[in-house]
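Engineer: compute the structure for the input listed below.
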Amino acid sequence: MTGHSIHLRLVLAASLVLAAFLGLGGLALDKAYRESGEAALRERLLGYVYALLAAAEEDGQGRLTLPVALPDPRFSNPDSGLYAEVGGADGRVVWRSPSLLGRTYGQRRQVAAGVRDYLRYEDSGGSFNVLNFGVVWEDRSGAGLAYTLSVSEDARPLEREIAAFRTSLLIWLGGASLLLLIAQGVVLRWGLRPLREVADDIQQVERGARDYLAGRYPRELSVLTRRINSLIHSARASRDRYRHSMDDLAHSLKTPLAVLRGAVERESGEALRGLIREQVPRMDDIVQYQLKRAAAAGVGALSGPVPVGAVVRRLCASLEKVYREKGVVCERAVDEGLLFQGDEGDLFELLGNLIDNAFKYGRSRVRIRAGALEGGIRITIEDDGPGIAPDERVAVLRRGVRFDQRTAGQGIGLSVADDIARLYQGRIAIGASDLGGVAVAVDLS
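Structural biologist: Okay, here's the model as predicted:
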């Protein structure tokens, strides 16, 4: 089943993140701009209050009054959007700015001296930002008179500024979003190009146009492509082994079958039975060898690391029970944490054949050593048996060759072990051990 496109997923995810980020950023900027505008407005209203107080005078009765020439011309122009009113402690109006001509002023409310009271006021005339400021005015006699100075400004100019800022912000954020979406599409397409190249190369391998993935891939994909190549190699090697083993099996069985066919036509009685007893074990030997050879898995992409020490320990424990009557002592010296990169069954088959031979031909001692080599591992199996003559050491690796005809067996163990070692680009070397018998060294990649 085909899943969703990685490119589509990344584009959707990036778009959602971008929309959320820009949306939150836009809200934060809008809020900051509004708060900044309102703070500036409050400072401006307070400045108007201070300017009016600086221009205030005392009339003939000792009360606060303001001159005709006011600090800001808008206080003198009717319906200018800037208004002021002074009220006494009893709530009565003491002074009104000329800009309030023909208007009612309901924004003022009494506050204590030094208190700043900011509020938003709305009526039929519109919305206003208001500051009520309490003061105490000392007359000539030193008595203090309480007043509330109220200044209000039309809120529409600030709202228009905020609306204009929002429009500009939306335009810029929208343009930035579009550019970022285009940029991320280009970047994602460029970033995912190696994946498309791998997919194209795999299709070429499927079509038979190439044998392996041989492109120059990024470091993040190199592990994947190596595993795929290893899997391809393993599958082809397994297929070739089965084909070759079956071909060899068919070829190897021709001779014993021809012998039996001729014997059936020519011989009878005891002579025929003797030929059958001779040829059937031979055919069984051939079949076992070819099947074991074909069943070897070889190194594959899915092969996990196999602890060598655990395999050696299990094999020795089993063989010590099998050869209990001989009293063979198995000495193990396997490096801690030594791992075999391959199929566990192959390692059991390989070491099982070699250790079994050591128990079989050894007199009382078997020694197994294993350690790491550059690019692989080495396992050495020694015994204190009769040993193998130097001129026979190569021959015993061939199928059916046994150097001791008195011991039961068909002579295929070492040849199977040698085939498995070759599957892992390794080799088996037979030499002499200081125990007096054979030393079999296995190198595996």
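Engineer: contacts and neighbour counts: CA atoms only from here.
Structural biologist: Fine.
Engineer: so which elements touch the helix or strand that contains residue 128?
Structural biologist: Applying DSSP states H and E as the criterion places residue 128 in strand 126-138. Counting contacts by 3 or more C-alpha pairs under 8 Å, 6 or more residues apart in numbering; DSSP states H and E, strand 126-138 packs against helix 6-55, strand 116-123, strand 144-154.
Engineer: switch to 10 Å and redo it
Structural biologist: Of the remaining helices and strands, those touching strand 126-138 by 3 or more C-alpha pairs under 10 Å, 6 or more residues apart in numbering; DSSP states H and E are helix 6-55, strand 64-65, strand 82-88, strand 116-123, strand 144-154, helix 156-191.
Engineer: how far out from the middle of the chain is the fifth one?
Structural biologist: Taking the mean of its C-alpha atoms, strand 144-154 sits 66 Å from the chain's own mean (C-alpha atoms, centre = their mean, to the nearest Å).
Engineer: buried sites along that strand?
Structural biologist: By neighbour count with 16 or more other C-alpha atoms under 10 Å, strand 144-154 contains the buried residues 146, 147, 148, 149, 150, 151, 152, 153, 154.
Engineer: please name the nearest non-neighbouring residue to the second one.
Structural biologist: Take residue 147 and drop its neighbours on the chain: the residue closest to it by C-alpha to C-alpha, 6 or more residues apart in numbering is residue 88, 4.6 Å away.
Engineer: start to end distance for stretch 81-98?
Structural biologist: Stretch 81-98 stretches 12 Å from its first residue to its last (C-alpha to C-alpha, to the nearest Å).
Engineer: report the distance from it to the chain centre.
Structural biologist: How far stretch 81-98 lies from its chain's middle: 71 Å, per C-alpha atoms, centre = their mean.
Engineer: what does stretch 72-84 give?
Structural biologist: The chain centre lies 67 Å from the centre of stretch 72-84; the measure is C-alpha atoms, centre = their mean.
Engineer: which positions in it come out as buried?
Structural biologist: Neighbour counts over stretch 72-84 (16+ other C-alpha under 10 Å) mark 74, 75, 76, 77, 78, 79, 81, 82, 83, 84 as buried.
Engineer: got the residues you listed as a markdown table, with distance to residue 345 columns?
Structural biologist: Listed next are those as a markdown table, based on distance: C-alpha to C-alpha, whole Å:
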| residue | distance to residue 345 |
| --- | --- |
| 74 | 99 |
| 75 | 100 |
| 76 | 103 |
| 77 | 102 |
| 78 | 102 |
| 79 | 99 |
| 81 | 94 |
| 82 | 95 |
| 83 | 97 |
| 84 | 98 |
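Engineer: and of the residues you listed, the nearest to residue 5?
Structural biologist: Nearest to residue 5 among these is residue 81, at 60.1 Å by C-alpha to C-alpha.
Engineer: if I look at that closest one, how far off is residue 155?
Structural biologist: Computed as C-alpha to C-alpha, the residue 81 to residue 155 distance reads 9 Å.
Engineer: and for comparison, fold this next one:
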Amino acid sequence: MKMSLGLRLLLSAALATALALIATAIVFNVLFRIYFEDRARSELETYLTLLSGNVSVSAEGDIEVAPISDPRFEQALSGFYWQVQIDDAEPILSPSFWASPLVLNRPQTPGVIAFADVTTDTEEVVAVANWVITVGEGETRREVFLAVAIGRADLDESVARFTTNSVLWLAVLGLFLFAASWIQVRLGLSPLQKIRSEVQHVSQSPKERLSSDYPSEVLPLVDEVNKLLDANDAALKRARSRAGNLAHGLKTPLTIMHGIERKVRRLGNDGLADDLMMEITSIQHIVERELSSSRDSQQVLRRSDVSTIVERLHKALGRQPGAEHIQWDIKLPSPLMLPFDEFDLTELLGNLLDNAVKWTESRIAVRGGQDGKDVVLTIEDDGPGIPQSEHDAAFSQGTRLDPNQAGAGLGLSIAQRMAQTHGCVLSLGQADMGGLQVRLSWSAAEAGRES
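Structural biologist: Take a look at the predicted model:
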């Protein structure tokens, strides 16, 4: 499956944006957690320092702890706790501490703060800062193990709330960036759309060229396309010139051969005259084929009326020897426009009607009109027809289904090639009168767009 350039760019931008936003969300979350952890440790260190300053030893050697200025240490289950322990004695707990004392590893080095996360017996997780200090002097000198704890629920909730909010806003940012990428892709590819539009215009008016109103990155492509069109135009002119020279060069010999054919026929040698006429017709057919190929068959949008051309071909073909008995049944709306110039349509219909004249017994019918979404032209005869199995072979160049019949086997091949060049469909079928039906169709929507 081929993917458009715009879709590729849009998917690439969306993927890059999504990866960048996901990485940003992860980094923000990690940095925010580190920031809160540092803030919590700084707060614990401050409270531990305050607690250390409020601890003293009485003359009797008892530890005394003055209240800390933060009232949360006095409020039960506030999430702010402290405990003080001398040696292996029972710890002294803050009024807010209703759980059992914290089980902590005593630091080996006095004066060095240790941090840890501890779960209380009430399943509350707290962040703890603790250290060992020396209090008192002389005989009252004691090593005191101090710890301050803050519940992690508020910390974790703040981090989770930040994560949720950051993901939400990053998602909004992602939608905005996706919309911006879409606009950027559309604007970036607009020169290509303009090239496409101008190329379509050039196909209708071959003398036109692409304009130079493009970004510098696209101009080289535009210049190459214009050079290609110029080269194609020059080659077409040369081909037309050669074809004209060919036709002019063969005109005199063919005229002489026609004179010979008439002279032979007057001498009573009709068989030889017929053979000579067959070869003359073949040469004329081949010349006309090459002339048709050399014309600008890409000018699809030049349209011609079928009825006038069919009428002219009917008069010409009806005067051929042996065609006087043929009954022509022509019913065509006027106008019935097909996407050919007059020369190409004459070449195409000439081949098809010439075939019908060769194979018919006595009747040829030509019909035209709109059939659903298509404009249709049919040519039927009451001859032997062509079996379904031989339809493909009939379109092969140089194939003659009946070797005894005059011709070079090029008519249907040329007609099909011309039809395809002009965006039409040429098909074979069974005529109602028993012979061959040749059906030429093209889109009625295209016909309406070009009218």
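Engineer: need the TM-score between these chains.
Structural biologist: Here the TM-score for the pair of chains, by TM-score structural alignment, normalised by the length of structure 1, is 0.54; 263 aligned residues with a C-alpha RMSD of 3.0 Å.
Engineer: ok, back up a step: of all the helices and strands packed on strand 126-138 of structure 1, which one is nearest residue 313 of structure 1?
Structural biologist: Closest among these, using C-alpha to C-alpha: helix 6-55, at 47.5 Å.
Engineer: list the helices and strands the following helix or strand past the closest one packs on?
Structural biologist: Counting by DSSP H and E, the next helix or strand C-terminal to helix 6-55 of structure 1 is strand 57-58. If you count contacts as 3+ C-alpha pairs under 10 Å, 6+ apart, strand 57-58 of structure 1 packs onto strand 64-65.
Engineer: and the strand it packs on, which stretch of structure 2?
Structural biologist: Under TM-score structural alignment, strand 64-65 of structure 1 corresponds to residues 63-64 of structure 2.
Engineer: next one: stretch 186-205 of structure 1
Structural biologist: Under the criterion TM-score structural alignment, stretch 186-205 of structure 1 matches residues 183-202.
Engineer: map residue 363 of structure 2 onto structure 1.
Structural biologist: When structure 1 is aligned by TM-score structural alignment, no residue sits opposite residue 363 of structure 2.
Engineer: shouldn't residue 363 of structure 2 be in contact with residue 353?
Structural biologist: No - judged on C-alpha atoms under 10 Å, residue 363 of structure 2 makes no contact with residue 353 at a distance of 11.7 Å.
Engineer: out of these two, which sits in the more crowded spot?
Structural biologist: Shown here are residue 363 of structure 2 and residue 353; by other C-alpha atoms under 10 Å, residue 353 has more neighbours (23 against 18).
Engineer: residue in structure 1 matching that one?
Structural biologist: Residue 353 of structure 2 maps onto no residue in structure 1, with residues paired by TM-score structural alignment.
Engineer: nearest spatial neighbour of residue 353 of structure 2, chain-adjacent residues omitted?
Structural biologist: Among residues not flanking residue 353 of structure 2 along the chain, residue 379 sits closest, at 7.4 Å (C-alpha to C-alpha, 6+ apart).
Engineer: equivalent analysis for residue 332 of structure 1, please.
Structural biologist: Nearest one to residue 332 of structure 1, counting by C-alpha to C-alpha, 6+ apart, is residue 368 at 4.9 Å.
Engineer: quick one: residues contacting that neighbour.
Structural biologist: Residue 368 of structure 1 is in contact with 312, 316, 330-334, 355, 358, 379-383, 439-441, counting by C-alpha atoms under 10 Å, 6 or more residues apart in numbering.
Engineer: let's go with 8 Å and repeat that
Structural biologist: Shown in contact with residue 368 of structure 1 (C-alpha atoms under 8 Å, 6 or more residues apart in numbering): 330, 331, 332, 333, 334, 379, 380, 381, 382.
Engineer: would you turn the buried residues of strand 144-154 of structure 1 into a markdown table with distance to residue 166 of structure 1?
Structural biologist: Shown next, in a markdown table, are the buried residues of strand 144-154 of structure 1 (distance: C-alpha to C-alpha, whole Å):
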| residue | distance to residue 166 of structure 1 |
| --- | --- |
| 146 | 43 |
| 147 | 40 |
| 148 | 36 |
| 149 | 34 |
| 150 | 31 |
| 151 | 28 |
| 152 | 25 |
| 153 | 22 |
| 154 | 20 |
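Engineer: circling back to that earlier point, burial of the alignment partner in structure 2 of the residue nearest to residue 147 of structure 1, as a residue count?
Structural biologist: Counting by TM-score structural alignment, residue 88 of structure 1 lines up with residue 86 in structure 2. The tally of other residues near residue 86 of structure 2 (other C-alpha under 10 Å) stands at 16.
Engineer: go ahead and confirm residue 86 of structure 2 touches residue 147.
Structural biologist: No - the criterion here is C-alpha atoms under 8 Å, and residue 86 of structure 2 misses it with residue 147 at 11.8 Å.
Engineer: which residue, neighbours along the chain excluded, lies closest to the residue mapped onto residue 104 of structure 2 from structure 1?
Structural biologist: Counting by TM-score structural alignment, residue 104 of structure 2 lines up with residue 108 in structure 1. Closest residue in space to residue 108 of structure 1, ignoring its immediate chain neighbours: residue 150 at 5.6 Å, by C-alpha to C-alpha, 6+ apart.
Engineer: for residue 75 of structure 2, see how far away the aligned residue in structure 2 for the one you found is.
Structural biologist: Matched by TM-score structural alignment, residue 150 of structure 1 corresponds to residue 147 in structure 2. Residue 147 of structure 2 sits 17 Å away from residue 75 of structure 2, going by C-alpha to C-alpha.
Engineer: and residue 354 of structure 2, by the same measure?
Structural biologist: Relative to residue 75 of structure 2, residue 354 of structure 2 is positioned 111 Å away (C-alpha to C-alpha).
Engineer: same thing with residue 429 of structure 2?
Structural biologist: For residue 429 of structure 2, the distance to residue 75 of structure 2 - C-alpha to C-alpha - is 100 Å.
Engineer: mean shift between the match of strand 64-65 of structure 1 and structure 1?
Structural biologist: Stretch 63-64 of structure 2 differs from its equivalent in structure 1 by a mean of 2.8 Å after superposition (mean C-alpha distance after the TM-score superposition for structure 1).
Engineer: pull the distance from that stretch to the chain's centre.
Structural biologist: Worked out by C-alpha atoms, centre = their mean, stretch 63-64 of structure 2 lies 80 Å from the chain centre.
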